[in-house]
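# what would the 3D arrangement of this be:
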Amino acid sequence: MPLHHAVLHDRVCLEARGPEAAAFLHGQLSRSMLELAAGDAPLAGWADARGRVRAVLRVVPLPERWLLVTPREGADALLAKLRMFVLRAKVTLARADDVAVAALLGDAADVLGRRGVAADTPPNRMVRRDELGFVRIAPRYWQVLGPRAALEPLAAEAESAAATAADLAEIGLGIPAITPPIAERFVAQMLNLDALGAVSFDKGCYPGQEIIARVHNLGGGKRRARRYALHAAGTAEPAPATPVLDPNGRIVGDVVRAARAAQGFELLAVVDHAAAAGALTCCGAPLMELPLPFDVPRD
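The predicted structure is shown next:
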């Protein structure tokens, strides 16, 4: 697969600065922040008191600040809500508008090697070189964070691609994106955040921790995110919260995110376990389930 480069204009970075930034994020996010090793760049969820996920963030700790990669849509509202929990903590939250996000998709070994970045860096790890941070998301998918001017040379070393290529890669990995239509709708397990390593069940209290831990320890979850193909000519891209229907027209799921594929669309949808094996439709067209890189748990 040739190397493709895309600027992810639909992503922004928030930042947390200050002597208590790590402790503040540790107390808010579903993933432990205080035990991260140097170079870790994990996914983490931020939930409300009911365990309903407000955001899924890529957390990138740097010596001078913590970066939180999130969809652009709803980012300002998310920042405002996070600030409500700062109280007396010695932490400052802001938009990191000096940081842009790009994607490298395909065989990036040569481009990485020229910059001293090991192509076999484990997933969810970040290698920093000068002004750029190279975060390996999957074997053939890297996100690169840095000033726009520093990112520009990468574009000359790869074929141009649309940002939807990165969306497709993330859907294939089962990574959800939380935007306002679905914020505070799904508990962490419904989005497979546990299977994605975005939840630490041995950490202390954080918003929604009691509910998320109860589902983990006692079960009872009835819905999980699954990956589907939607092949239908003339169908518009399903928006987040678009319903998934069973053969009787009953709503049994909700779209989380979707992206245009070679034929139609691919999407992640949270679907009832009891309905997942049946014939499902979305936007009037049939859905075909596609594999994820992990087995979808049944709580």
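
# for the rest of this, base every contact and every neighbour count on C-alpha atoms.
Noted.

# roughly how far apart are residue 65 and residue 18?
7 Å (Cα to Cα, to the nearest Å).

# can you tell me the closest non-neighbouring residue to residue 19?
residue 90 (6.1 Å; Cα to Cα, 6 or more residues apart in numbering).

# that neighbour in helix, strand or coil?
Residue 90 falls in the coil class when you classify it by DSSP: H, G, I helix; E, B strand; the rest coil.

# quick one: it from residue 214, how far?
For residue 90, the distance to residue 214 - Cα to Cα - is 31 Å.

# and for residue 71?
Using Cα to Cα, we find residue 71 at a distance of 29 Å from residue 214.

# looking at those two, which is more packed in?
residue 71 (18 against 12; other Cα atoms under 10 Å).

# can you give me the end-to-end distance of stretch 134-148?
Stretch 134-148: ends 14 Å apart by Cα to Cα.

# following up with a second sequence; could you model it the same way so I can compare the two?
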Amino acid sequence: MLAVPFPSNADTITVCDITHLSIIQLQGPQAKAFLQGQLTCNVMTLAEQQWCWGAHCDPTGKMNSAFRLYQDNDETLMLILPTTLIEHQIAQLQKYAVFHQVTITQAPFNLIGLIGTDLLPWLQQQGLHASQPGLYSLPQDEAYVLIDNPHQALLITLSKTQPSWLPEPSTRQPGYLWQQQDILQAYPYFEAAHVQKFIPQMLNLHAINGISFDKGCYIGQETIARLKYRGGLKRALYVLAGSATQPVAIGDQVAWQLETGLKKVGEVLQVVQHEQVCILTCVMNNTLAADATFKLVADELSHLTVQARPYTIPT
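Have a look, this model is predicted:
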């Protein structure tokens, strides 16, 4: 069984206050059309009670951010992304928004993570008629529930008043418990240190329906399409887990353990650590053997192995 920094209690629902993620709101009669020409995902096919992964790139195809996207209504869409990217991402979108009827702001909503083996039945007990991943409205609570998978959901509260069925804030858990789940799912989040460093396929967005290859033009499309149709993708996002005797930080170097020494292969994108147990994401060469072992360059006693992703990478 995989050792994680914070093992979950299978018999309870864990409720987390999330501050490491924030929301960008795009609002206006041209919001949807504007984003269609900006993002890797197909915004025009996004329906109510749906959400998807996506990315926004620079003209060379390098990512400004990866995010969860959902539609509030025909004129309001939301991007959920790391808080460290909010200022940069708003500025990048505003560069292209000057000729569109759309406003771009950071939304003042609260994010609360819900984790548990019996999450869906528990949500149904709270009055949410949800049986599968999707976006569900709780109008009586001025909130949405974005169900990511059967064991993980985001509660998005639109007002300071929170649903009465939530536990008191003093009993909630920190957001890194939710971040640990995102890492286990091999999701493509990264922080400000890695802005414009990766093409979306390097973070596996094509494997989680975060790229549409038939939607038409958008920023960075030429590079992304060339990588698909001409080949040449040599890197992918991996999940590594194991032990570390020193604090692990975003940007730390990861190395492949060879008989002759260490070979640097990537940097830490996301990490959760407790004592000497850590789990992280890293972009590495996609031909590395599944049983390869790794170390953190700054921690000689560290030991990391590759963990299985919950999805397959298209060939």
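
# burial of the aligned residue in structure 2 for the residue nearest to residue 19 of structure 1, as a residue count?
Aligned by TM-score structural alignment, residue 90 of structure 1 pairs with residue 101 of structure 2. By the criterion of other Cα under 10 Å, residue 101 of structure 2 has 13 neighbours.

# need the contact list for residue 101 of structure 2.
28-31 (Cα atoms under 8 Å, 6 or more residues apart in numbering).

# make CSV from those and add secondary structure, neighbour count and distance to residue 251 of structure 2 to it.
Listed next are the contacts of residue 101 of structure 2 as CSV, based on DSSP: H, G, I helix; E, B strand; the rest coil; neighbours: other Cα atoms under 10 Å; distance: Cα to Cα, whole Å:
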residue, secondary structure, neighbour count, distance to residue 251 of structure 2
28, coil, 16, 37
29, coil, 15, 40
30, coil, 19, 37
31, helix, 22, 34
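
# adding distance to residue 114 of structure 2, write these out as TSV.
Converted to TSV, these look like this (distance: Cα to Cα, whole Å):
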residue	distance to residue 114 of structure 2
28	31
29	33
30	33
31	29
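
# just those now: which is nearest residue 287 of structure 2?
Using Cα to Cα, residue 31 is the member of those that lies nearest residue 287 of structure 2, at 40.2 Å.

# matching that closest one against structure 1, which residue comes up?
Aligned partner of residue 31 of structure 2 by TM-score structural alignment: residue 21.

# so who does the nearest residue to its match once chain neighbours are set aside touch?
Distance criterion Cα to Cα, 6+ apart; nearest residue to residue 21 of structure 1, sequence neighbours excluded, is residue 91 at 5.1 Å. With contact set as Cα under 8 Å, 6+ apart, residue 91 of structure 1 has these partners: 16-21, 24.

# could you dump the residues you listed into a markdown table with distance to residue 115 of structure 1 added?
Putting the contacts of residue 91 of structure 1 into a markdown table (distance: Cα to Cα, whole Å) gives the following:
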| residue | distance to residue 115 of structure 1 |
| --- | --- |
| 16 | 27 |
| 17 | 28 |
| 18 | 30 |
| 19 | 31 |
| 20 | 33 |
| 21 | 30 |
| 24 | 33 |
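
# closest one of the residues you listed to residue 111 of structure 1?
Of all the contacts of residue 91 of structure 1, residue 111 of structure 1 sits closest to residue 16, with 30.2 Å by Cα to Cα.

# state whether that closest one is indeed within a helix.
No - counting by three-state DSSP, residue 16 of structure 1 falls outside a helix, being strand.

# run a quick neighbour tally on it.
Residues contacting residue 16 of structure 1 under the criterion other Cα under 10 Å number 22.

# hmm, it is touching residue 95, no?
No - the criterion here is Cα atoms under 8 Å, and residue 16 of structure 1 misses it with residue 95 at 9.0 Å.

# what about residue 226 of structure 1, how many neighbours?
Neighbour count for residue 226 of structure 1, taken as other Cα under 10 Å: 27.

# that one matches what in structure 2?
Checking TM-score structural alignment: residue 226 of structure 1 goes with residue 238.

# again, but for residue 258 of structure 1
By TM-score structural alignment, residue 258 of structure 1 lines up with residue 271 in structure 2.

# element containing that match?
Using DSSP states H and E, the element containing residue 271 of structure 2 is strand 261-274.

# superpose on structure 1 and give me the mean offset of the next helix or strand after that strand.
Remark: after strand 261-274 of structure 2, the chain's next helix or strand is strand 277-285, criterion DSSP H and E. In the superposition with structure 1, the average deviation recorded for strand 277-285 of structure 2 is 0.7 Å (mean Cα distance after the TM-score superposition for structure 1).
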